[in-house]
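Chemist: next input, structure requested:
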Amino acid sequence: MQKYLFKNIQVVNEGKIKTLDVLTNGERIERVGNSIDAKGNLIEINGEGKHLFPGVIDDQVHFREPGLTHKATIYTESKAAVAGGVTSFMEMPNTIPNALTVELLEDKYKIAAQTSLANYSFFMGTSNSNADEVLKMNAHKKNVCGVKIFMGASTGNMLVDSHTALDKIFSESEMLIATHCEDERIIKQNYEKIKKGKEILTAADHPLIRNEEACYESSLTAIQFAKKYNSRLHILHISTEKELQLFGNMVPLKDKRITAEVCVHHLHFTADDYEQLGYKIKCNPAIKAPHNKEALWKALLDDRLDVIATDHAPHLLSEKGYSNNFQSAAPSHSGKDGMGLGDYEHAHAGLPLVQHPLLMMLHHYRDGRISLTKIAEKMSHAVADCFEIEQRGYIREGYFADLVMVDMNKPHTVTKENILYKCGWSPLENFTFNASIEKTMVSGQLVYNNGVWNESVKGKRLKFNR
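Modeler: So this is what the prediction gives:
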């Protein structure tokens, strides 16, 4: 069992920053304290001037395996995650085939056990016709992160708009129910209205088509079902100011039955960025007008929004409407971009983000938006509490050693050469962060160490206290 001793490092944990030593032994944190004098075969890490965060837990990613492995695999995206300080992830069911049965879901766990460098869990998928299969998950609630419902347009057979199906799942599921909330009827109406008035739709039309009303009405419906049955509801990627009136901060997170997530791109970009980035930041729900971003930040800091995630969703540049020799930000609308896909309808929605969420939040820390302790809370502690994850998300003795060592004074520029996503691009290319991820430890294994990798041990399946 390998031991590691972080010496004299600034530990960011549970609302405090203290200079401490942290000793790991095998998979676990053995001691946290002052001047630890450990014996035996150990590797000492000089943490002077550095910060130690609990590993980021990302509760919403799309790693595309099985079926869409031309975009990404569990191996490639988990490697990118670890390089960014993400030590655990929860992945969505809209792969091919959709994870709509217990057997198909377990197939994904088998792939992750063999290839994932980060700890992992996978959501069970829902459709209008698989409610009975979904309810089988009640017997697996300690081993699966939750049930995912797409209450809006989605991939494959996963749009759930049947109130009969929703009523059955909300009334009988003992699992956490995570929802993508956008109202399909409103989206279609907006599309037809805007399309009539324009010859060509652009990326800037996306937040007008998938607007605030579409998000609000769907979130309201999900909350009404949850309140009717006292279900455990978690609404993903809140993107509008209007939705925030649906959430409260009057009770601690552990006592909430309805929780909410915000994603890094909705905290970082606004609709003003479509002019430069075009379809590279087209995603669902859409990145919207600047006042929404400001409202999201306020709600995050006052605890109406509970956790930060990425909704990492990679696509090839060609699927976004760009040629392989893409140079400029805005895609062609003339069909001369080499792929003929430079139009609104064909540009896929989603962007790759899992390699940089912690650096993105540290950038906003430098700007005075958020504290280091709040970053640790919203990206680690609160995610562990929200999903009741066993012994992760904190730097505590006896917990799994999921740790991230950060150099706050070493700039990192995102380039094509250091992007690890299989899709090979990022909307953050050429952006320079003031901080760098120096080391990432997953369950006591130093997987990432200043660009050097140890892939000999894979991540572990997350367990839940339910």
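
Chemist: when you work out contacts or count neighbours from here on, use the C-alpha atoms and nothing else.
Modeler: OK.

Chemist: name the SS class of D385, please.
Modeler: What DSSP: H, G, I helix; E, B strand; the rest coil gives for D385 is helix.

Chemist: residues contacting it?
Modeler: For D385, the contacting residues are L253, K254, by CA atoms under 8 Å, 6 or more residues apart in numbering.

Chemist: now do it against K460, distance only.
Modeler: D385 sits 18 Å away from K460, going by CA to CA, to the nearest Å.

Chemist: same check, this time on D183
Modeler: Between D183 and K460 the computed distance is 36 Å (CA to CA).

Chemist: so what's Q189 up against?
Modeler: Taking CA under 8 Å, 6+ apart as the definition, Q189 has no contacts.

Chemist: ok so it is a helix residue?
Modeler: Yes. Assessed with three-state DSSP, Q189 lies in a helix.

Chemist: one more to line up against the first:
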Amino acid sequence: MKRILIRNANIVNEGKIIRGDVYIKEGLIFSVGGDLSGYEADIDINANGKYLLPGLIDDQVHFREPGLTHKAEIYTESKTAVSGGVTSFMEMPNTIPQSTTHELLEEKYAIAAQKSLANYSFYLGATNDNIETIKSVDVNNVCGVKVFQGSSTGNMLVDNPQSLEAIFRDCPILIATHSENDNIIKENLERYKKEYGENVPVKLHPKIRTEEACYDASKIVVDMARMYGTKLHVLHISTGKEVGLFDNNLPLSEKRITAEACIHHLWFSEEDYATKGNFIKWNPAIKTAEDREIILKGVLEGNIDVIATDHAPHTIEEKEQSYLKAPSGGPLLQHGLVALLEMYHDGKISLEKIVEKTSHNVAILFEIEKRGYLRAGYFADLVLVDLDDPWEVKRENVISKCGWSPFEGQKFRSKITHTIVSGHLAYENGAFNEEKKGERLKFSRKL
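Modeler: Take a look at the predicted model:
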């Protein structure tokens, strides 16, 4: 592999920003900080004061392969990830077929080994009746088990209380949940359908998938995890009320129950349905501006441990249907980091906190081997950003296969210039180098 020297960078790592160099050799970080110009390099990058971060690790994406490749593919979306500074991803099981057996899961790994430009892992999907499969999961080669408490794209609902309890009692690995109470949602939906028929407006999405539906489901799994000592990770917190369910007093390495915030719940509010419509229709729903602020506060104060995207592409034609027909989800990988950097420019979050929540903490939480930090001996996953290179999101510069973004028309002040994946310069100033693919994530876990 090519030796890479990055010079004159502002290195954001482990709560500090230092000026210096990074030298990469044989896919690993060889040295960090100081003047390393004496090392021989095949690729010499003068950062000129740009900011160097550990590559982002996104713990929740949907790449739609197999079975839904008209929306997206592992190749196209891993390419999107790399363009957005995401060097590793963990992908969800609600594909066709659903990844609910070891054999189907390994088929996805095989596709990624051939096509993914980023490092990868895939969740095993839980059902009402695959507990024996869950019990035999390889804890050092699979990121986790995904449980859907609420119906969403692909509808893998675990709605049998005995099955849910068995999963929490016997699962040997981290459980990640989509927590919404499906019964509450159905009751709300039926009430609005009686009023509006098939023309329910999208602005009612948060009135259908309500705070009550989210809090009720999150509390159920948090209580169950406490009962059984389960390692639980509640995804895409969308309400301020839920934030209070999570502890901010323990160090992350000691937590058994953790939470994730997503870019869209930190950026948009229910007021944006008027202009964005179905293009910001997600499950759980984007809710009030107050919810958004409390979620951000939870991120900053430690109730919420990681930030992810829930990147979930659908075609433009699918999203342009009526509210009841349009699927939930949208593409965010390309613009997640620059959106966080925009929040940094606005004084809402520090660069150090962005790195902590998108890299360091994901590595700690999932116990990922040698990633998530800029440390000697760790895999060289890095992203270089220019904080002063404005650009505008337009449909023609969207990389995701779906061809659109909820950020269209947004002007960002920062730009990603280089992304290095496992020691390979995969992205440089808009150009991709696809000679080397990403690697399968490994986990250092003990049963």
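
Chemist: more neighbours: D183 and K460 of structure 1, which one.
Modeler: Under the criterion of other CA atoms under 10 Å, the comparison of D183 of structure 1 against K460 puts D183 first, with 22 against 18.

Chemist: that one contacts T221, doesn't it?
Modeler: No. With contact defined as CA atoms under 8 Å, D183 of structure 1 does not reach T221; the gap is 9.4 Å.

Chemist: which residues in the stretch 151-300 of structure 1 form helices?
Modeler: In the stretch 151-300 of structure 1, the helices defined using DSSP state H, counting those that start in this stretch lie at 163-172, 184-196, 206-209, 212-229, 264-268, 274-277, 290-301.

Chemist: and the strands in the stretch 301-450 of structure 1?
Modeler: All strands of the stretch 301-450 of structure 1, identified by DSSP state E, counting those that start in this stretch, fall at 307-309, 403-407, 412-413, 432-433, 436-442, 445-449.

Chemist: equivalent range in structure 2 for the third one?
Modeler: Mapping strand 412-413 of structure 1 onto structure 2 (TM-score structural alignment) gives residues 391-392.

Chemist: what's in contact with that stretch?
Modeler: With CA under 8 Å, 6+ apart as the test, stretch 391-392 of structure 2 has contacts from E408, G409, Q410, K411, F412, R413, S414, K415.

Chemist: what does the first one correspond to in structure 1?
Modeler: When the structures are aligned by TM-score structural alignment, the residue of structure 1 matched to E408 of structure 2 is E429.

Chemist: next, count neighbours for its match.
Modeler: Per other CA under 10 Å, the neighbour tally for E429 of structure 1 reads 13.

Chemist: so who does it touch?
Modeler: Applying CA under 8 Å, 6+ apart, we find E429 of structure 1 in contact with T413, V414, T415, K416.

Chemist: what distance do you get for the counterpart of A380 of structure 2 in structure 1 to F387 of structure 1?
Modeler: Structural correspondence for A380 of structure 2 with respect to structure 1 (TM-score structural alignment): A401. A401 of structure 1 sits 18 Å away from F387 of structure 1, going by CA to CA.

Chemist: how many residues are close by G321 of structure 1?
Modeler: Close neighbours of G321 of structure 1, defined as other CA under 10 Å, add up to 29.

Chemist: just to check, it is in contact with H346?
Modeler: Yes. In this structure G321 of structure 1 lies within contact range of H346 using CA under 8 Å: 7.2 Å.
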